[in-house]
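[1] Okay, sequence plus prediction incoming.
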Amino acid sequence: MIKDIFVNLIVAFITFLFSTISHNRLRLKIYYQSLIRWNKSIRLSCAYLFRIRYNNEYLLIKGNRIDQYQPVGGVYKYYNSFNGLKENLELKDESESHFHENGDLRLVITGKHLVKFIDWFDTRKNREVTVNRELIEELEPSGISIENLMKQSQIEYLKTIKEPITFSTHFKMDELKIFEIFEVRIPKGILDEVIKSSHYQLIEANEIERQCLSQNGLDRKISETSKYII
């Protein structure tokens, strides 16, 4: 009997250990990656993206800075209350010559502070947590009633994506991108008005997977991040 209890305890411990590793494998990978980049600069980009479906297609928007179709969404903002921690973690704002706007959670950090930053981000303190701002900014050019959009739409959190750290050829440094994905259920009547604008495009899932839209004999790029909304 004692032997059975002992065996059961060992099995329970091993199960718990493997379950913990499985659920935290990405975090452990990021922790390892941060150690080998202890004094190395890492670019951070923390954004939210919207899954907006119209029948069996997905609504994407033309990029303002890059010639591509991409999900509706944008980067989070941090608040003044973050400045103390920002100084402690030796965070620097990204150069304005790139995509940075005041208060953007597009920052540069060294590996030694990375895990603390991720822990802070997950608390949702000192930063924007509502996602209405970018939804309004990105759909307003279609000419729809923003009041009706906000009153009649439902926004539901789906998942968080923390990409592994990789080298960015564009920014010439290592980069960690975090995306929070939300589904927005917008009444069909409102979407009917949105898609009248050439600024938006309905895209099928297989086109998103191929990262390419063939249109009028031309191929248009679809952003890699669009895969996260499928």
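    Structure's in. What do you need?
[2] going forward, measure contacts between C-alpha atoms and count neighbours the same way
    Fine.
[3] Please state the offset of the longest helix along the chain from the chain centre?
    The residue-count maximum for a helix in the chain (DSSP state H) belongs to helix 2-23. Remark: helix 2-23 is offset 35 Å from the chain centroid, using Cα atoms, centre = their mean, to the nearest Å.
[4] any idea which helix or strand comes after that helix?
    The C-terminal neighbour of helix 2-23 among helices and strands, as given by DSSP states H and E, is helix 25-35.
[5] What lies in contact with that following helix?
    Gly111, Lys112, Leu114, Val115, Lys162, Pro164, Ile165 (Cα atoms under 8 Å, 6 or more residues apart in numbering).
[6] Name all residues that make contact with the residue nearest in space to the middle of the chain.
    The chain has Phe179 as the residue nearest its centroid, 1.4 Å off, counting by Cα atoms, centre = their mean. Contacts for Phe179 (Cα under 8 Å, 6+ apart) come out as Cys46, Ala47, Tyr48, Leu49, Thr160, Ile161, Lys162.
[7] What I need now is the residues you listed written out in JSON lines, including distance to Phe16, neighbour count and secondary structure for each item.
    Shown next, in JSON lines, are the contacts of Phe179 (distance: Cα to Cα, whole Å; neighbours: other Cα atoms under 10 Å; DSSP: H, G, I helix; E, B strand; the rest coil):
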{"residue": "Cys46", "distance to Phe16": "31", "neighbour count": "20", "secondary structure": "strand"}
{"residue": "Ala47", "distance to Phe16": "33", "neighbour count": "20", "secondary structure": "strand"}
{"residue": "Tyr48", "distance to Phe16": "32", "neighbour count": "22", "secondary structure": "strand"}
{"residue": "Leu49", "distance to Phe16": "33", "neighbour count": "24", "secondary structure": "strand"}
{"residue": "Thr160", "distance to Phe16": "23", "neighbour count": "14", "secondary structure": "strand"}
{"residue": "Ile161", "distance to Phe16": "24", "neighbour count": "15", "secondary structure": "strand"}
{"residue": "Lys162", "distance to Phe16": "23", "neighbour count": "15", "secondary structure": "strand"}
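[8] also this one, for the comparison:
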Amino acid sequence: MAISAGAASFFITNSIVVNMTAGLSVGLFVPVVDEIAQNWGNIRNLWYSVRYRNRSIRVSTSYLFKIYIDGKYLLIRGNRYRNQFQPVGGVHKVSPQGNATLSAMGVTDDDLIPLDAVSYGDLRVRVPGKRIFQFFQWFDSRQGREDSPWREFQEELLAINILPQTKFPHIMHNYLRREVDSIRFSEWAEEMEILVADIYELVPNQEQEDALRQLAAYGHPDIVWVSSQQIKRRGASSGQPQTIEISAHSRRIL
């Protein structure tokens, strides 16, 4: 009887110890996982800086507008690729102060897009691999670079009177998310590449909604209104001949 009691006590005690150990392990594990999740971008960039320290990495950062009215998305004809439509938006610009910071890192201009009045100051660059972490720390600080989507909205829709400037003296928008593609080899660039896109959503007032509906009703040769399915299919519609081409990166606004 004494042996049975002792055995029972042994198992109870060990069960308590096991449960306490398991509870402590879970209690420690969850905060660690949370910390990793919250800092995953930094961890990833730090790894890139080590893994690709002796290579040059092409980095292109942009912002895109989701303009959505009555179940349709507004897309605009591309400036460089006139046969395709894409979201309003473009590459971030860098200020002279930002250029000085990037030069100190050894960052150079990308040579795939001709440097002209349109592309001057674009944040489409070649970053020394060992500086990737430092580059994204600078990018996230928002110092010395464009931090508003207004410029491209104004240039692409208002300056050429696709939308009336009187109805859009200012705009309200929501910041939705940032998409950072995993590093990959780009056959086009013949280099490792990271693409970054900040996604914004236009929040029009009633007068601006009316102007957008009027644009949809009357049409414009440089504008299309498309469904999410058309965007996913790059412009194709079921049972109909394809009449437009939609850029691959348009999926980001869905």
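    Good, I have the coordinates. Everything numeric here is computed off the predicted structure, so don't read it as measured data.
[9] can you count the residues close to Ser226 of structure 1?
    Neighbour count of Ser226 of structure 1, defined by other Cα atoms under 10 Å: 21.
[10] Just the closest of the contacts of Phe179 of structure 1 to Leu139 of structure 1, please.
    When these are ranked by distance to Leu139 of structure 1 (Cα to Cα), Leu49 comes first, at 13.2 Å.
[11] residue boundaries of the helices in the stretch 101-250 of structure 2?
    132-141, 150-153, 206-218, 228-232 (DSSP state H, counting those that start in this stretch).
[12] What are the buried residues along the longest strand anywhere in structure 1?
    The strand that spans the most residues within structure 1, counting by DSSP state E, is strand 173-185. Within strand 173-185 of structure 1, the residues that count as buried by 16 or more other Cα atoms under 10 Å are Asp174, Glu175, Leu176, Lys177, Ile178, Phe179, Glu180, Ile181, Phe182, Glu183, Val184, Arg185.
[13] Quick check: closest non-adjacent residue to the fourth one.
    Looking back up the chat, that one is Lys177 of structure 1. Among residues not flanking Lys177 of structure 1 along the chain, Ser45 sits closest, at 4.8 Å (Cα to Cα, 6 or more residues apart in numbering).
[14] Just tell me what the one you found corresponds to in structure 2.
    The equivalent of Ser45 of structure 1 in structure 2 is Ser60 (alignment by TM-score structural alignment).
[15] Let me see the contact set for its match.
    Applying Cα under 8 Å, 6+ apart, the residues near Ser60 of structure 2 are Val91, Leu123, Arg124, Val125, Ile194, Leu195, Val196.
[16] From Ile67 of structure 2, how far off is the first one?
    What that stands for is Val91 of structure 2. Separation of Val91 of structure 2 from Ile67 of structure 2 (Cα to Cα, to the nearest Å): 18 Å.
[17] and what of the fifth one?
    When distance is defined by Cα to Cα, Ile194 of structure 2 is 25 Å away from Ile67 of structure 2.
[18] Could you do the fourth one as well?
    When Cα to Cα is the yardstick, Val125 of structure 2 and Ile67 of structure 2 sit 28 Å from each other.
[19] secondary structure element for the residue nearest to Lys177 of structure 1?
    Per DSSP H and E: strand 41-51 holds Ser45 of structure 1.
[20] Let me see the residues that make contact with the helix or strand just after that strand.
    Sequence order places strand 53-54 as the next helix or strand after strand 41-51 of structure 1, per DSSP H and E. Here strand 53-54 of structure 1 makes contact (Cα under 8 Å, 6+ apart) with Leu59, Arg185, Lys188, Leu191, Leu202.
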